[in-house]
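In: Need coordinates for the below:
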Amino acid sequence: MRHCRRLLAVVLLLFLASPSLAAGFDAIAALVDRGFRVGAEARLLDDGSVLGAIAPERQLSPASVSKSYLAAAALDCFGPQHRFTTRLLSEAAPDEEGVLTGDLILEGGGDPALTTEDLWRLVQRLHQAGVSEVRGRLLVSQWRYGPVECITTDRCETRERTTNAYSALLSSAGVNYGNWCVTVAPAERAGEPASVTGCDSQAAILAIDNRVVTRPDDSGTQLSAERVTRDGGDVMVLRGQISTNAHPRTLYRASSDPADQMALTLLAMLDQAGIAVSGGADTTQAEPPPTARVLAAVDGKPLQELLLRAMHYSNNYMADMLTLNLVETPRADLRLGGARLEAFVAGIPDHGPVTLLSGSGLTPENRTSARGANTLLESLYHRPSLFPSFVATLQSPDNGVMRFIRRGSETFQRHVMLKTGTLNQPVTVRAVSGYFRTASGRWGVFSVLVNGTGSTPYLSWPEVLDPLAQDLEEMIAQH
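Out: Next comes the predicted model:
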């Protein structure tokens, strides 16, 4: 009997204590009652006052909030103005007639935003260097990293087929975010096959299986695209219909081998520029010979601009490319990149445990806590040379590119800067982390990590953002 009374007393104490654990997050706390695992914390940066907390040290999946760790580590490692360089090299030199007798080597520099526009500039600079013909091969060198082992289901499946762009595979010699691009336009008359062309060259680079039919005006346009691997090459399979009066539609799908995609794309561009390559194109994991000379080079955009794209659009390809670039040794993989991220976090005082197997957050094994995420944000706030570039990577709900974050009152919309994270498998993850400014102008940080279980229902973003906005609005108004 005495034992039962003690147990009852403990239960009552826990019951009475639970409201204080959720103090400041009263609306978010309703998710706990629905069976979701929640970690949350909000605090002011000037005096460390905790305005709200729910199990702030609980280790949970942050999904794409992992990208905040990647952004901080990349800024710390490279600095905001760092640029990744892509080069064309050869051991040979062009003769008086512009003939290069030897292999032309593209050295992938790991630029996560390298596009065909950059390749065109590279080809133009090769022409300016006096090269008009290559009597050898075009070799694409991915010696820094690539092909990178896939450690998520979507990326592993992409080697054979894919219906999306976000699961792009990784290589230091990747181009166009590891995606093929095609444009679908209506034929002149209904009943005819649609007109399909590649986006990057007049000549066909990618094999196309066109099953799209042109329909009469205003019939509606419904298109589906699947990139499959057939006989060792990529094929874009297109199905559906397009109206005769419809505008052309552009479709992107991840390639099965980004370095091979680079080789085929660059070879087509050289041909279009009138620079013939007699030996065809191939890829290699070998580093260019030390005797090779640079014939042309192109610098990518500054890191701070890369991070804007990677964070605002939650670009998984860019985030994991940057993660791989953190590894100083050749043949990098995401495990080594994750170890570099974890080593960076270990240098942040009082952060606590963290598990980062990727910078994108696609790996469901990633773990951090709400308190840890806030500690990361606080550490960047106290680094004046990096903070402006870092905070710019976060979105304001009032005008961010992701429309689903435009929730809550004007107070929430205009006083908060955030990064979101979403996963639906193996469990639901909805995570939000960022800064807020109070009514009196004080800076604060907040992080809310919500993880489902095998028995919890689907969780939409409004079910998280609306109560979060309500809780933060009260904190902002009261301080």
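In: When you work out contacts or count neighbours from here on, use the C-alpha atoms and nothing else.
Out: Will do.
In: Can you check which strand is longest in the protein?
Out: strand 233-243 (DSSP state E).
In: Enumerate the positions of that one that are buried.
Out: Residues Asp234, Val235, Met236, Val237, Leu238, Arg239, Gln241, Ile242, Ser243 are the ones in strand 233-243 that count as buried (16 or more other C-alpha atoms under 10 Å).
In: what does stretch 337-346 give?
Out: Buried residues in stretch 337-346 (16+ other C-alpha under 10 Å): Gly337, Gly338, Ala339, Arg340, Leu341, Glu342, Phe344, Val345.
In: next one: stretch 140-156
Out: Applying 16+ other C-alpha under 10 Å to stretch 140-156 flags 140-148, 150, 154-156 as buried.
In: Give me the contact list for it.
Out: 105-110, 167-173, 257, 259-260, 262-263, 281-288, 324, 329-334, 362-363 (C-alpha atoms under 8 Å, 6 or more residues apart in numbering).
In: Likewise for stretch 272-279?
Out: Contacts for stretch 272-279 (C-alpha under 8 Å, 6+ apart): 123, 127, 131-138, 201-203, 267, 270-271.
In: are any of these buried, and which?
Out: Val123, His127, Val131, Ser132, Glu133, Val134, Arg135, Gly136, Arg137, Leu138, Leu267, Leu270.
In: Now tabulate those residues in a markdown table and tack on distance to Ala63.
Out: Below are the buried ones among the contacts of stretch 272-279 laid out as a markdown table (distance: C-alpha to C-alpha, whole Å):
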| residue | distance to Ala63 |
| --- | --- |
| Val123 | 39 |
| His127 | 45 |
| Val131 | 47 |
| Ser132 | 48 |
| Glu133 | 48 |
| Val134 | 46 |
| Arg135 | 48 |
| Gly136 | 46 |
| Arg137 | 42 |
| Leu138 | 39 |
| Leu267 | 38 |
| Leu270 | 40 |
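In: In strands, which of those appear?
Out: Those of the buried ones among the contacts of stretch 272-279 lying in strands (DSSP E): Glu133, Val134, Leu138.
In: which parts of the longest helix along the chain are buried?
Out: Longest helix in the chain by number of residues, with DSSP state H as the criterion: helix 2-21. For helix 2-21, a neighbour-count test (16+ other C-alpha under 10 Å) marks Leu21 as buried.
In: Packing partners of the next helix or strand after it?
Out: From helix 2-21 onward toward the C-terminus, using DSSP states H and E, the following helix or strand is helix 30-33. Packing contacts for helix 30-33, counted by 3 or more C-alpha pairs under 8 Å, 6 or more residues apart in numbering; DSSP states H and E, involve strand 37-44.
In: this one as well, want them side by side:
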Amino acid sequence: MTSRRTFLLSGLAAMAGSAALANAPTVSLRPVSRRNSIFAPGAEGLKALLAQADLPGEVVCAVADVNSGRLLESHGAGQALPPASVAKVITALYALETLGGSHRFETRILATGGVSNGVVLGDLILAGGGDPMLDTDDLAQLAAALKAAGVRSVRGDFLVWDAALPTIRTIDPGQPDHLGYSPAVSGIALNFNRVHFEWKRAASGGWATTMDARTEKHRPEVSMARMRIATRSTPVYTYAEQSGTDNWTVASKALGKGGSRWLPVRNPGAYAGDVFRTLAGAHGIQLGAARQIRTLPAAQLLAQHQSPPMAEMLKAMLKYSNNLMAEMIGMSATAARSGRPSSLKESATEMSHWATARYDMPGIRLVDHSGLGEESRMTPLGLLSALIAADRSGQLKPLLKPFDLRDAKGRPIKDHPIKVAAKTGTLNFVSGLGGFMTASDGTELAFAIFSADEATRASIPRAERERPRGAKGWNRRAKALQQQLIERWGAVYGS
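Out: I've put the predicted structure just below:
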């Protein structure tokens, strides 16, 4: 990634931090004698390993030789379970085939009525083009470019067009309102559609709060998201929308001495418009309050910003498992293939049909492009089919990040003889892993592992889905089983 995006990508890493902790297995099995039952070739060895794990719920898996495509062993490989973020692998392949690795999204500043002597005679338009990585620094560069073009004032209105994609208030309505990994989606996004909430102790004994669109270089405060401190213990946050404004409250007893948190934005067009208005004002260009439009009129181009190329964005999406990137990129691919989708589910259904036809993926049924929705389903056999085909075309493996095998203390084993490149997926009581492994003798294998305790997941109240009781321990055990399976396959099929 380019250096100017370091701040936001570090934010992605922070958002993934709790999941990363859950990903660390608690045990590491070194290859041992095949007399050990869990390393015995054939179905009995696999059954012994799964029985030893004693993981509540369902576990399905499959492993195949990449070169021949031959299935080596499996358990329940035709059974469909929630893939969680492993679904992003299919989104990446969908975008690469439909849009191409060099595709870039454009965010434009347009003017109607022409420009005369530095005055925009009509309206000024901030037009979103589906860029999921647009940040405040990018808007600041657009504001500077507008001034450099000689614009001093705008006679008409300030408009925001975000209708290149449908507006969806949250990726997964089943998630608590305050979780930053389920923001709104539309044709424009800013800072991954998150607003920064910070609180500090005030001299008066209360708290001073700010809501801003910060990056490393800029920190403009916003008016479209507001926070009120409420005297209570729980719930920690409440949310309500009123006239396009995100209205939050936070429990006073949860604040302590100070802190900060990224909260989701529910009205992306208003957010981007609010921030651009402030940044343009810093250059002496005074704009009225942003008004959103659904139809883009004919207009003159004044300035534009291009996203990084698609291949670079997909690598970041898979590395940081960013949900908003997956949804915007996936829906943009659908729009290019068959026209603008009306909903996230419609777009995901189109992608599922594509995957079935392109990779012969039985049992795939996705409700979004990120894997956040719990109703999505995928089979290990279906994923293996896509992995092997994508590997032969050389598309996927360069985008996947290395997956560390770890010791009993959770530390990466740098000299481990098995090398893995894969995509993880984690929801409460759902864990997935799919990708490639190179055994000690150089044998290339493709594998898919899905685990889910759907009954326990279904019993979690919506308000408790950020950190439900028992989920961290279950997911840790699921990750440990994944490593055990990988080391079994390395010992049985690659040594």
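In: Next, the TM-score between them, please.
Out: Once superposed, the chains reach a TM-score of 0.80 (TM-score structural alignment, normalised by the length of structure 1), with 428 aligned residues with a C-alpha RMSD of 3.2 Å.
In: quick revisit: distance to Gly191 of structure 1 added to the buried residues of strand 233-243 of structure 1, as a markdown table?
Out: Below are the buried residues of strand 233-243 of structure 1 laid out as a markdown table (distance: C-alpha to C-alpha, whole Å):
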| residue | distance to Gly191 of structure 1 |
| --- | --- |
| Asp234 | 27 |
| Val235 | 24 |
| Met236 | 21 |
| Val237 | 19 |
| Leu238 | 16 |
| Arg239 | 14 |
| Gln241 | 10 |
| Ile242 | 10 |
| Ser243 | 10 |
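In: how about the strands of the stretch 101-250 of structure 2, start to end?
Out: 106-111, 115-116, 119-120, 124-127, 153-154, 158-161, 194-201, 207-212, 225-230, 237-242, 245-251 (DSSP state E, counting those that start in this stretch).
In: And Glu312 of structure 2? What does it align with in structure 1?
Out: Alignment note (TM-score structural alignment): Glu312 of structure 2 maps to Glu305 of structure 1.
In: distance of Asp54 of structure 2 from Ala455 of structure 2?
Out: 16 Å (C-alpha to C-alpha, to the nearest Å).
In: Quick one: distance of stretch 13-26 of structure 1 to the chain centre.
Out: 37 Å (C-alpha atoms, centre = their mean, to the nearest Å).
In: what's the burial count for Gln478 of structure 1?
Out: 11 (other C-alpha atoms under 10 Å).
In: Distance-wise, check it relative to Ala17 of structure 1.
Out: Applying C-alpha to C-alpha to Gln478 of structure 1 and Ala17 of structure 1 gives a distance of 23 Å.
In: Ok, Ala113 of structure 1 next?
Out: 50 Å.
In: Next: Arg34 of structure 1.
Out: Taking C-alpha to C-alpha, one finds Arg34 of structure 1 at 19 Å from Ala17 of structure 1.
In: Equivalent analysis for Thr163 of structure 1, please.
Out: Taking C-alpha to C-alpha, one finds Thr163 of structure 1 at 49 Å from Ala17 of structure 1.
In: and what of Ala30 of structure 1?
Out: In terms of C-alpha to C-alpha, Ala30 of structure 1 sits 16 Å off from Ala17 of structure 1.
In: swap in Leu60 of structure 1?
Out: For Leu60 of structure 1 relative to Ala17 of structure 1 (C-alpha to C-alpha), the value is 22 Å.
In: same thing with Arg340 of structure 1?
Out: From Arg340 of structure 1 over to Ala17 of structure 1 (counting by C-alpha to C-alpha), the distance is 39 Å.
In: picking up where we left off before, and which of the contacts of stretch 272-279 of structure 1 is nearest Ala22 of structure 1?
Out: Ser201 (57.1 Å; C-alpha to C-alpha).
In: thought the closest one was touching Asp271?
Out: No: at 9.8 Å, Ser201 of structure 1 does not count as touching Asp271 under the criterion of C-alpha atoms under 8 Å.
In: Please list all residues in contact with Gln304 of structure 1.
Out: Neighbours of Gln304 of structure 1 in contact, by C-alpha under 8 Å, 6+ apart: Leu75, Pro80, Gln81, Ser389, Phe390.
In: Tell me which of those persist in structure 2.
Out: Contacts conserved in structure 2 for the contacts of Gln304 of structure 1, counting by both residues aligned by TM-score structural alignment, their matches' C-alpha atoms under 8 Å: Leu75, Pro80, Gln81.
In: Just give me the neighbour total for the residue nearest to Lys397 of structure 2 when sequence neighbours are not counted.
Out: Once flanking residues are discounted, Lys397 of structure 2 sits nearest to Asp391: 6.4 Å by C-alpha to C-alpha, 6 or more residues apart in numbering. Look at Asp391 of structure 2: counted by other C-alpha under 10 Å, it has 17 neighbours.
In: In terms of helices and strands, where is Asp391 of structure 2?
Out: Here Asp391 of structure 2 is assigned to helix 380-393, by DSSP H and E.
In: Near the counterpart of Asp368 of structure 2 in structure 1, how many other residues are there?
Out: Aligned by TM-score structural alignment, Asp368 of structure 2 pairs with Ser358 of structure 1. Using other C-alpha under 10 Å, Ser358 of structure 1 is surrounded by 32 other residues.
In: what's the nearest residue to Ser358 of structure 1 if we skip its chain neighbours?
Out: Using C-alpha to C-alpha, 6+ apart, the nearest residue to Ser358 of structure 1 is Gly338, at 5.2 Å.
In: what residue of structure 2 matches up with that neighbour?
Out: Using TM-score structural alignment, Gly338 of structure 1 pairs with Ala348 in structure 2.
In: tell me the contacts of its match?
Out: Taking C-alpha under 8 Å, 6+ apart, one finds Gly330, Met331, Leu366, Val367, Asp368, His369 in contact with Ala348 of structure 2.
In: so Glu327 of structure 2 makes contact with Gly371?
Out: No: applying C-alpha under 8 Å, one finds Glu327 of structure 2 not in contact with Gly371, separated by 9.5 Å.
In: and which of the contacts of Gln304 of structure 1 is nearest to Gly372 of structure 1?
Out: Out of the contacts of Gln304 of structure 1, the member with the shortest distance to Gly372 of structure 1 (by C-alpha to C-alpha) is Phe390, at 17.0 Å.
In: And that closest one, how close does it get to Phe344 of structure 1?
Out: Distance from Phe390 of structure 1 to Phe344 of structure 1, by C-alpha to C-alpha: 16 Å.
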